[in-house]
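**Q** predicted model, plus sequence, below.
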Amino acid sequence: MRQLISIRVVAVAIGLFFALSVLWALVRGIGPGFSNLAEYGQFTEPNVEQAFHKHPNHYDFSFDGPVGNWDVGQLQRGLKVYDEVCSACHSLKFVAFRDLAELGLTPGQIKAFAAKHQVPGVDKNTGEATTVPGLPTDYFPSPYPNEIAARAANNNAVPPDLSLMTKARHDGTNYVVSLLTGYQKQPAELLKRFPEAKTPPGLHYNPYFANLNIAMPPPLHTDGQVTFDDGAPSDIKSMAEDVAAFLTWTAEPKLVKRRQTGWPVVIFLIFATGLAYMSKQQVWAAVKPKKAA
């Protein structure tokens, strides 16, 4: 009898474990893995990065949480910030112009938006490589013809593609906002403790960047830099949040649909676990455990 009860308990526990695992993945997402040992402290004296690097601040977004949803207006504003500011240095090579239909743009708007961008093409008369106005089927073009040109224009640093940036960085959405709003002068304490770590010429101090010094100058440097058609605030923080939301969409365009699909799956697994348990009870109901001698 005790053995039978133990088997039942184990079966229920296994079913609940799998159901709760899916629920946890739905709510929290896949974690970035174990943090660097520096986060937990070391026996040695911390270096300048460990002492002054800051983790991203938390910002509230409409797509946060298990029942979050896209703020289409914010995504459209983020697209405009990217197009007018970020696209001067960064590409979106995994995003096609036609994908913007998910942001509420009409076919006509997408066609016009694509046409104002020059993409690699071929001259119909000579057959030589050239640039032509984009089509909805084209992808966002790179602002540089090659890596050498990119390095030459950016203090020997290649601006990364932003298509998957929020997935490539821990707490990516908050990281983007914190980085864009985190430019500042080096703290006096840093220069006192680590005088050799003074920011080199051509770089900019940002405590949210991994090694504190970043080649990219502040892209959002003044309020009202981008004017939004819907009259939304255009201070630096608001613009940073808007473009961070847009880059979250470029990295995970199916984020909301995935969560919406996940809830029925979790409910089904819980229901299936209960059904399996009751079926097992029914099948083995006629089997009586042997009494101990």
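**A** On my side now, so go ahead.
**Q** C-alpha from now on. contacts and neighbour counts both.
**A** OK.
**Q** pull the residues that contact stretch 17-37.
**A** Gly65, Pro66, His170, Arg259, Gly262, Trp263, Val266, Leu269, Ile270 (CA atoms under 8 Å, 6 or more residues apart in numbering).
**Q** how distant is it from the center of its chain?
**A** Relative to the chain's own centre, stretch 17-37 is displaced by 16 Å; criterion: CA atoms, centre = their mean, to the nearest Å.
**Q** likewise stretch 136-143?
**A** Using CA atoms, centre = their mean, the distance between the centre of stretch 136-143 and that of its chain works out at 21 Å.
**Q** tell me which residues in the host helix or strand of Phe246 are buried?
**A** Using DSSP states H and E, Phe246 sits within helix 236-251. Applying a neighbour-count criterion of 16 or more other CA atoms under 10 Å, the buried positions in helix 236-251 are 236, 238-251.
**Q** also this one, for the comparison:
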Amino acid sequence: MLKLLSVRLVAILVGLGFALVALYAFAIGAYNAATEEPAGHLPYKKPMDLSWSFDGPFGKWDQTQLQRGLKVYDEVCSACHSLKFVAFRDLEQLGYSEAQVKAFAASKQVPGIDPNTGEATTRPGLPTDYFPSPYPNNVAAAAANNNAIPPDLSLMTKARGDGTNYVASLLMGYAPPSEELLEEHPEAAPGPGLHHNPYFPNLNLAMAPPLTSAGQVTFDDGTEATIEQMSKDVAAFLTWTAEPTLVKRKQTGWPVLIFLLFATVLAYMSKRQIWAAVKPKK
């Protein structure tokens, strides 16, 4: 009995240790989030709190919205930004047929090798290919974008805090700085080749407004292509590129939680049954 109590005590102490470490990490993270000052002490805005179909434990993808977002990326964003971790065949998850994916891939030029000369060339894409970069290298990318290399967007919503809302807010947020802001923070004035955006930590970025007018993209489902609509659609699409298994993970989580709850109850009842006739020694 003494040995059994010792084992239980050690298990309790180990569990308590893990709990204290987790609590400490949570407290440090919460403190840093509450006290962290904006980059450069500039008063940038937090992303807008927008509504998304994939929010919450029962969220799911809106395939129509994802298809609209793909079109915004393809016709606007792909001129500067790559999606190097997304293969054309992945688009079947958005509701496209195999034939549609093949046609879409074939409309893109991807890097290839000339079989006759062995030299680098380009060829029509295949479903197994990944979205190509718009630039041959970083030097060309920087030269075309005021010495700023456009980031790959595959994981962008994971790389930024509150990523989906951040991307949508940034795309909708371009506006000249207010006079009040410039009076308090003269350094917030956009320099040569920079564009003011209150949702960007430095308030000014090299990327010009990509969405400039309503109707810039024509949606196949007839949805009106306002700047707000296009911003939200491409943000949702980039959320899918960053974590295409998001909804599946949520759907899997519920059966796992139910199983763990059932297993816990069963283990407790078994423990009561097994040790019911055992009386501790005094």
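**A** Nice, I can see it. Computed from a predicted model, the values in this text were never measured in an experiment.
**Q** about what we covered before: packing partners of the helix holding Phe246 of structure 1?
**A** Using 3 or more CA pairs under 8 Å, 6 or more residues apart in numbering; DSSP states H and E, the elements in contact with helix 236-251 of structure 1 are helix 72-84, helix 165-168, helix 172-181.
**Q** of those, flag the one that's most buried.
**A** helix 172-181 (a mean of 23; mean count of other CA atoms under 10 Å).
**Q** trace it over to structure 2 and give me the residue numbers.
**A** When structure 2 is aligned by TM-score structural alignment, the counterpart of helix 172-181 of structure 1 is residues 163-172.
**Q** how big's the offset between that stretch and structure 1?
**A** With mean CA distance after the TM-score superposition for structure 1, stretch 163-172 of structure 2 departs from structure 1 by a mean of 0.4 Å once superposed.
**Q** gap between Lys102 of structure 2 and Lys282 of structure 2?
**A** Plainly put, Lys102 of structure 2 is 77 Å away from Lys282 of structure 2 if you go by CA to CA, to the nearest Å.
**Q** what's the matching residue for Trp263 of structure 1 over in structure 2?
**A** Under the alignment (TM-score structural alignment), Trp263 of structure 1 pairs with Trp254 of structure 2.
**Q** before we move on, what about Glu252 of structure 1?
**A** Under the alignment defined by TM-score structural alignment, Glu252 of structure 1 corresponds to Glu243 in structure 2.
**Q** burial of that match, as a residue count?
**A** The burial count assigned to Glu243 of structure 2 is 14, neighbours taken as other CA atoms under 10 Å.
**Q** which strand or helix spans Ala210 of structure 1?
**A** Counting by DSSP H and E, Ala210 of structure 1 is found in no helix or strand.
**Q** contacting residues around it?
**A** Ala210 of structure 1 makes contacts with Glu49, His53, as judged by CA under 8 Å, 6+ apart.
**Q** same thing but 10 Å
**A** In this structure, Ala210 of structure 1 makes contact with Glu49, Gln50, Phe52, His53, Lys54, His55, judged by CA atoms under 10 Å, 6 or more residues apart in numbering.
**Q** assign Val110 of structure 2 to helix, strand or coil.
**A** Classification of Val110 of structure 2 into helix, strand or coil gives strand, according to DSSP: H, G, I helix; E, B strand; the rest coil.
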